[in-house]
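**Student:** turn this into a model:
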Amino acid sequence: MAAPRRDTRGIVDPAGLLARVRFRRHRPAEPLRHHVETYWFIDWDLPEPYASHVVPHPSVNLTFQWDEDDAAGAPYGELTGVALGLYTRKLTGRGRVCGAKFRPGGFRPYAPEAPVSHWTGRALPARDVFPAAGGDTPRSVVTPADDLARVAALDAFLLSLAPAPDPRADLAMDLVQHIRTDRTVRRVTDLARTEGLSVRSLQRLFAGYVGVSPKWAILRYRIHEALELAGTRDDLDWAALAADLGYADQAHLARDFTTTVGVPPTAYAQAARQP
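**Tutor:** From the prediction side, this is the model:
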């Protein structure tokens, strides 16, 4: 399986976020890497509230969180399905999150009783899906000061779940990876034809194992690419990028970017270049 990305794809204003929090990624234990792409940790200690925004990947995330300034609050676990729109999290005071990001298509074997579309757009207590995620598990993951101890606790929890092999999950992961890495994948019909599937079969597979449609995944990865380049390139040719991403014209890219991120791409790029 591909290694987790080390870029900031999906993070809106990554410079602003990384100036305020400690953000790290770690690889899970080898037996978990087939289904789990990466662990991600964020710790913060803020003098004033900050709202972070993310254009989510087509991934399910399992997080263990602790709002340290809340004297009455205990660490807790949360399962978050694919968020269809912009995901916003308000960070205040001191806190930390330890997350496991499943590969798109890789979560279903851990909860085989329901299609992944069942979790799409939802965030719910992790213990509702995995009873073992209650009790002392959240505290064992988030309270250690050392990252290696947190990684070990996440590894131990996920290894205890021991999902059964599922060839359809393997197929779904391969198909999403194809979409993610191959810019020539622009239409669902072309992807279905290439893979020897009917469009309907492809749609059912994505609903069951990814949680969103193949068209949604294609569009989301386009926006991730545009968002990343808008924040890092001063000489971006938007018309050329639109064509490269498979849009009919620059206006269609601008419309999708604005709908997803909340601001037009040129305005976002201009703000990203300001000190």
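**Student:** drop to CA atoms for contacts and neighbour counts, all remaining ones
**Tutor:** Will do.
**Student:** would you confirm that Gly183 contacts Ala243?
**Tutor:** One correction, residue 183 is Arg, not Gly. No - proximity of Arg183 to Ala243 does not meet the contact threshold set by C-alpha atoms under 8 Å, at 10.7 Å.
**Student:** another for comparison:
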Amino acid sequence: MRETRGVLYPARLPEFHRLPPEGRARDLAVWFWIPEWDIEPGRSSRQDIVGYPALNLVVEQGVVTLSGATTRASHRDLSGTGWAVGALLRPAAVAALTDDPAALVDDEWIVDAADLAEAVSAGMRSGDGHRERAVTAFSDWLAHRVGPVDGAAAQANALVDVLMGDHAADTVEEAATRLAVSVRTLQRLAHRYVGVSPAAMIRRRRLQEAAERLRLDAGLDLTELAAELGYADHAHLTRDFRSVLGIAPRTYRAGAGEEPAEGAGP
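**Tutor:** As a prediction, this is how the structure comes out:
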């Protein structure tokens, strides 16, 4: 998974880092993402995301939130000065935080975890290595909260690797074959540990890759891109784009490399 995949307009990002988990948390988080911002008064910076099909556990301003997978692009307007430390969770961490990830789709809940907020906030205090200290504290908390990863959780991790990782499966049936399970088992794992279907995960991966490739190659042919990513045709890609991002692929490509307009962000 690349550094800016899922970020629709990287040119608008404030200072932003993705750091790997530590120790036993490697089975529990894909990475930790840390934006830090200091925006002039009267200005804001809009961050547009087409998120991974996963849950995020986030510490910000002393509050811990758990957000679910999304069915559409989302945004947030940053202003003033601040930071956040979020964990893109692997499925193995989910059961310790919620027994119904499907209820969290397009939503977020506050989590009672004052100890996590305090530990991460202490790590983020100014000084060299503050991000690394925060990640160490977050990793330790996750490992303690979740405990040993059982067989079903490990299998759910493997499911996400097959559907979202390098050389990912193109169909649900291919994913099931690779994991030596039935399609029904695959669907049950996805619902229990992610909250969305395997087919939805594949669609999201394709859309993220389509957006990334359009952003990086202004001359890319849309018909060829649609075929390479497994869309039925160019029209199918356009419909998916409009449904999730709210704009057509050509419109997105035209504006993806631009800095935000005056007054909209740094």
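**Student:** TM value for the aligned chains?
**Tutor:** Superposed pair, TM-score by TM-score structural alignment, normalised by the length of the second structure: 0.86. Supporting alignment: 255 aligned residues with a C-alpha RMSD of 2.2 Å.
**Student:** against the second structure, where does stretch 76-86 of the first structure fall?
**Tutor:** Using TM-score structural alignment, stretch 76-86 of the first structure lines up with residues 63-73 of the second structure.
**Student:** mind checking how far the counterpart of Ala153 of the second structure in the first structure is from Pro47 of the first structure?
**Tutor:** The alignment partner of Ala153 of the second structure in the first structure, by TM-score structural alignment, is Ala169. The gap separating Ala169 of the first structure from Pro47 of the first structure is 44 Å, by C-alpha to C-alpha, to the nearest Å.
**Student:** cool, and Leu229 of the first structure?
**Tutor:** 31 Å.
**Student:** neighbour-wise, which of those two wins?
**Tutor:** Leu229 (17 against 10; other C-alpha atoms under 10 Å).
**Student:** which SS class is the equivalent of Ala92 of the second structure over in the first structure?
**Tutor:** Applying TM-score structural alignment, one finds that Ala92 of the second structure aligns to Gly106 in the first structure. Using DSSP: H, G, I helix; E, B strand; the rest coil, the structure places Gly106 of the first structure in coil.
**Student:** then Arg18 of the second structure?
**Tutor:** Judged by three-state DSSP, the three-state class of Arg18 of the second structure is strand.
**Student:** is it true that it touches Val30?
**Tutor:** No - using C-alpha under 8 Å, Arg18 of the second structure is not in contact with Val30; the gap is 9.7 Å.
**Student:** if we can go back for a sec, what's the closest non-adjacent residue to the match of Ala92 of the second structure?
**Tutor:** His35 (4.6 Å; C-alpha to C-alpha, 6 or more residues apart in numbering).
**Student:** and that neighbour, what's its match in the second structure?
**Tutor:** Match for His35 of the first structure (TM-score structural alignment): Leu28.
**Student:** quick one: contacts of the longest helix along the first structure?
**Tutor:** For the first structure, the helix with the greatest residue count under DSSP state H is helix 214-232. Contact with helix 214-232 of the first structure is made by 8-10, 12-13, 55, 57-58, 176, 179-180, 185-188, 202-203, 206, 236, 241, 245, 256-257, 260, 265-266, 268-269, 272-273, as judged by C-alpha atoms under 8 Å, 6 or more residues apart in numbering.
**Student:** need the buried ones from these selected in PyMOL.
**Tutor:** A single PyMOL command suffices to select whichever of these are buried according to 16 or more other C-alpha atoms under 10 Å:
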select buried, resi 9+10+12+13+55+57+58+176+179+180+185+186+188+202+203+206+241+245+256+257+260+265+268+269+272
